[in-house]
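Asker: requesting a structural model of the entry that follows:
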Amino acid sequence: MEGFDLEKEMKELNLTTSKESREDFLSYKVKPGVIVYPRTEEEIVKVVDYANRKRIPIVTWGAGTSLTGAVSCEGCILIDMKYMSSILEINDVDWYVRTQPGVNLEYLNKKLMERGFFLPPDPASFFLCSVGGAVANSSGGMRGVKYGTFRDWVLALKVVLPTGEIVKIGEPLRKNRAGYDLTHLFVGSEGTLGVITEIWFRIVPLPKRKLIPLLVSMPSLDSTAGVISDIRKSGIMPEIAEFMDSEVLKTLNVHLNAGLKESEGGMLILLIEDQDLESIRNIIRKWDGDLTELSDKEWERVYSLRAQAAIALKASAKEMLVEDIVVPVSKLMDAIRKLKELEGKFNVRMPVIAHIGDGNLHPNILLEEKEVALELFEKVGEIAIELGGSISGEHGIGVQKTKLMAIQLAKHNGVKVLEIMKRIKEIIDPNDIMNPGKYVERAYNESMRN
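Answerer: Presented below is the predicted three-dimensional model:
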């Protein structure tokens, strides 16, 4: 901002500050006018109240693992939540945990497991990400096939609104029908509606049944889709059902010395209940898969490799765009075929990682120049829309997918839905200071141009 020193202004409010450039996982630039490190809710209120009066954009930073440019900004006040990182309460009777937003997800689950509980959603960045960022983005992960995304696990929130007011929305109850569901309006809002300061998560006891980890090499992509389809038809609900294609396996072997078997149809990673083992064996045998039952130690290694797959792929290319589409499970094979056709047409590497059990595919576009990938990126999203799916299952919209979001909503829901979303943003954030120019606002503007 011209005319005054933002860092000086924040220091006069007795706030810890710094000034530096950052970037997220995909190298979207973050060039704030000042970075503020609040330790209390009251300090956040000071920042937000100041920004609202001065009409200065605010962006909230968790751990910077965004894949859509959701935290990119220039000249904003960046609120870094790393010091608001306390677990405030673990309630083992009412089955919830209350935390501040800066808590690391892996650390939180470690503490919950010591009490016999866990919070199921596990994005691949679980060892890096903050729970506040995961909530703001409604992140998913490998257990999504059985447990869903963070949207399914948030009971209540405390939020500093763009006007500087503090509200608590929701209740730490499994049943609550008092009013509109504002809690889940804020979950997945990508920092555009307020600053989350406390979260009540639903937790559940660790599974009591014995879980069997399996690694399955598949002879073809058709057979891979066939296995997943038959698992669904059989009524089996895996704890985890993941997929890595042959290019991902090759990359992990080269960059992380993984020692994984490379096969044309890629590899399925399954975690199932012991009662389902024989049925799964029969399905895999039908599709000529090669099944290996893993020890606990081997499972931990494979799980870690799957979590690091995107990091290995990024290391193998100069530029990377991570896609995140969802299709009906019945359309998986159609989607995979269309993705492979695009890969050949554009002559690029586009290895696929997938939460395949719920139809969530992550094609990773690898190449030398990012601009070349933008047309391909949009065509991948168009595949999802065409097949009755969504352009994002867990990564969100940010600045990257606003055009595709506008297309999807217009085709599947009608433009009125996007208008309602835009009005909600205007009501809650009348001065447009919370992560402006992204998500719903930008998608709406895209729709107006078309």
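Asker: for the rest of this, base every contact and every neighbour count on C-alpha atoms.
Answerer: Fine.
Asker: how far away is the nearest residue to Lys11 once chain neighbours are set aside from Ile228?
Answerer: For Lys11, ignoring the flanking residues on the chain, the nearest one in space by Cα to Cα, 6 or more residues apart in numbering is Thr17 at 6.9 Å. Counting by Cα to Cα, to the nearest Å, the gap from Thr17 to Ile228 is 50 Å.
Asker: what is the burial count for the residue nearest to Lys11?
Answerer: Residues lying near Thr17 (other Cα atoms under 10 Å) number 18.
Asker: tell me the contacts of it?
Answerer: Residues near Thr17 by Cα atoms under 8 Å, 6 or more residues apart in numbering: Glu7, Met10, Lys11, Val34, Ile35, Val36, Tyr37.
Asker: from what I can see the fourth one touches Lys19, true?
Answerer: Yes - under the criterion of Cα atoms under 8 Å, Val34 makes contact with Lys19 at 5.0 Å.
Asker: stretch 322-331 spans what distance, first to last residue?
Answerer: 21 Å.
Asker: elements contacting the lengthiest helix in the chain?
Answerer: Across the chain, the longest stretch assigned as helix under DSSP state H is helix 370-386. When contacts are defined as 3 or more Cα pairs under 8 Å, 6 or more residues apart in numbering; DSSP states H and E, helix 370-386 sits against strand 319-322, strand 325-326, helix 332-346, strand 360-367, helix 402-412.
Asker: please provide the structure for the following sequence as well, for comparison with the first:
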Amino acid sequence: MEEQLRELGLEFTKEVREDFVNFRADPLAVVYPRSEEDVIKLVNFAREKKIPIVPWGAGTSLTGAVACKGCILVDMRYMSSILEINEVDWYARVQPGVNLGKLNEELSKRGFFFPPDPASFFLCTVGGAVANSSGGMRGVRYGTFREWVLALRVVLSSGEVIRVGEPLRKNRAGYDLVHLFVGSEGTLGIITEVWLRIIPTPRQRLVALVGYVSSLDSVAGIIIDMRRSGILPEIAEYVDDEVIRALNEHLNAGLRKSGGGILLLRVDEPDSERMREILRRWGVEAEVLNDEEWERMYSLRSQSALALKASAESMYVEDIVVPVSRLVEAVRRLRDLERKYNVRMPVIAHIGDGNLHPNILLERSEDADKIFDEVARLAVELGGSVSGEHGIGIQKAKVMGEQITSHSGKRVLEIMNGIKRLIDPESIMNPGKYVELAYEINRSEERRSSS
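Answerer: Here you go, the predicted structure:
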């Protein structure tokens, strides 16, 4: 195979990689395309040889979405050009290997802004974030990548290139194929170009607040009161005391503990006094942060998972969403699971939109999958989702299937699997994961129950 890749003019290495939570990719080769033409050549080669092909952005995946053995891993790092920033039609056209943090640096020079900000924004690539429909701290106001992708160029498993969507804010022509590929985790094709919606840098004055709270229960109550009051924050984030300890230990954060952690808020100036009054009702006297203090707290929050991982022998990063109205119940049930399994489960959360990241810390991994699935099922039972932004990969396929069949019905899972078969009939695009795996698990369980 190496000789054939050379004949195709493709750069490659042979190496084993791991994602952020140590899911392993052991490929036949890691290939580095530099153009869409390179991707087409590689896909045609993989299809002819029936070799699975898995795109790789920056390796910040958390669910095994890039895990594979005997695949071709497609590292998109060299397709990293910002092709166009349109200041009239308000879009940025970029290649998938563009670093998200650098994109916003370039946009800010022109007075523009791309809101989605995954915690790994300083590491992750646009292509990976689109394929995963990543979220972030500003998601409570601006949503996830799904709301900000206008159009895509994608190489299909047939080697054909399609463009879906239009670089327009309004477009009602045909089925919405853009959002079929956004969040598809590389299972339908390889993204080679992205049109992202951008907006002018917001000019309204924002007030940053930090509150040291007594418990996660009280945080849930504060957020529910905030929503009832009609306050839409730009950011509403939470980290508990154990995360604070990790930040202090590994990043010299110098944060104080309060017994319940930190609530970090950024609201429009006219809402700031009402927000402080809500906090006071819950016994929290919030501190107002200046710009420098805010940037530091924002950076620490972004690095919370890294700090926590550095302090843990084994860490399983959960990602669930519950209706905000059921946050209190979700929090109590998480604490029940901690006691049931006698594990530590420190919480990092985009608390403002009900997106919780309980981090399961274990010395031994034998109960990991069981605990992980119970946390996900908790969300499903409360009318939520098994993932808000981290995706599914191999880790959550089973519980995703349970969510879809219980909330929407088995037919919906069948339709999703039919889409995979239609677009990737040879099943070479990141196979054995996501919808495909969820469907197979569901079928296997049906056969077992009927036998």
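Asker: got a TM-score for the pair?
Answerer: The TM-score (TM-score structural alignment, normalised by the length of the first structure) is 0.98; 445 aligned residues with a Cα RMSD of 0.8 Å.
Asker: hey, which of the helices and strands packed on helix 370-386 of the first structure is tucked in deepest?
Answerer: When you average the neighbours per residue for each of these (mean count of other Cα atoms under 10 Å), strand 325-326 leads with a mean of 27.
Asker: who has more neighbours out of Val34 and Lys19 of the first structure?
Answerer: Val34 (22 against 15).
Asker: show me what that one lines up with in the second structure.
Answerer: In the second structure, the residue matched to Val34 of the first structure (TM-score structural alignment) is Ala29.
Asker: spit out the contact partners of that match.
Answerer: Glu2, Phe12, Thr13, Lys14, Glu15, Cys71, Ile72, Leu73.
Asker: how about a cut-off of 10 Å?
Answerer: Shown in contact with Ala29 of the second structure (Cα atoms under 10 Å, 6 or more residues apart in numbering): 1-2, 5, 11-16, 70-74.
Asker: again, but for Asn109 of the first structure
Answerer: Arg115, Phe117, Phe118, Leu119, Pro120, Asp122, Phe126, Ile203.
Asker: turn the helices and strands packed on helix 370-386 of the first structure into JSON lines, columns for distance to Ile272 of the first structure.
Answerer: Formatted as JSON lines, those follow (distance: least, Cα to Cα, whole Å):
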{"stretch": "strand 319-322", "distance to Ile272 of the first structure": "28"}
{"stretch": "strand 325-326", "distance to Ile272 of the first structure": "22"}
{"stretch": "helix 332-346", "distance to Ile272 of the first structure": "21"}
{"stretch": "strand 360-367", "distance to Ile272 of the first structure": "19"}
{"stretch": "helix 402-412", "distance to Ile272 of the first structure": "34"}
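Asker: which residue in the first structure lines up with His171 of the second structure?
Answerer: For residue 171 of the second structure the amino acid is Asn, not His. By TM-score structural alignment, Asn171 of the second structure lines up with Asn176.
Asker: alignment lookup: Ile77 of the first structure to the second structure.
Answerer: Using TM-score structural alignment, Ile77 of the first structure pairs with Ile72 in the second structure.
Asker: isn't that match right next to Arg47, touching?
Answerer: No - Ile72 of the second structure is beyond contact range of Arg47, at 11.0 Å (criterion: Cα atoms under 10 Å).
Asker: pull up the overlap in contacts between the two.
Answerer: Common neighbours of Ile72 of the second structure and Arg47 (Cα under 10 Å, 6+ apart) are Ile53, Ile428.
Asker: looking at these two, which one has more neighbours?
Answerer: Higher neighbour count among Ile72 of the second structure and Arg47: Ile72, with 26 against 18, using other Cα under 10 Å.
Asker: so for Val34 and Lys19 of the first structure, which residues contact both of them?
Answerer: Both Val34 of the first structure and Lys19 are contacted by Leu6, Glu7, Ile77, Leu78, under the criterion Cα under 10 Å, 6+ apart.
Asker: in strands, which of the residues you listed appear?
Answerer: Mapping those onto strands (DSSP state E) picks out Ile77, Leu78.
Asker: relative to Lys379 of the first structure, how far out is the match of Asn171 of the second structure?
Answerer: With distances taken as Cα to Cα, Asn176 of the first structure is found 41 Å from Lys379 of the first structure.
Asker: of the two, which one has the most company?
Answerer: Using other Cα under 10 Å as the criterion, Asn176 of the first structure and Lys379 rank with Lys379 on top: 16 against 11.
Asker: now that one: how far from Ser316 of the first structure?
Answerer: As judged by Cα to Cα, Lys379 of the first structure and Ser316 of the first structure stand 23 Å apart.
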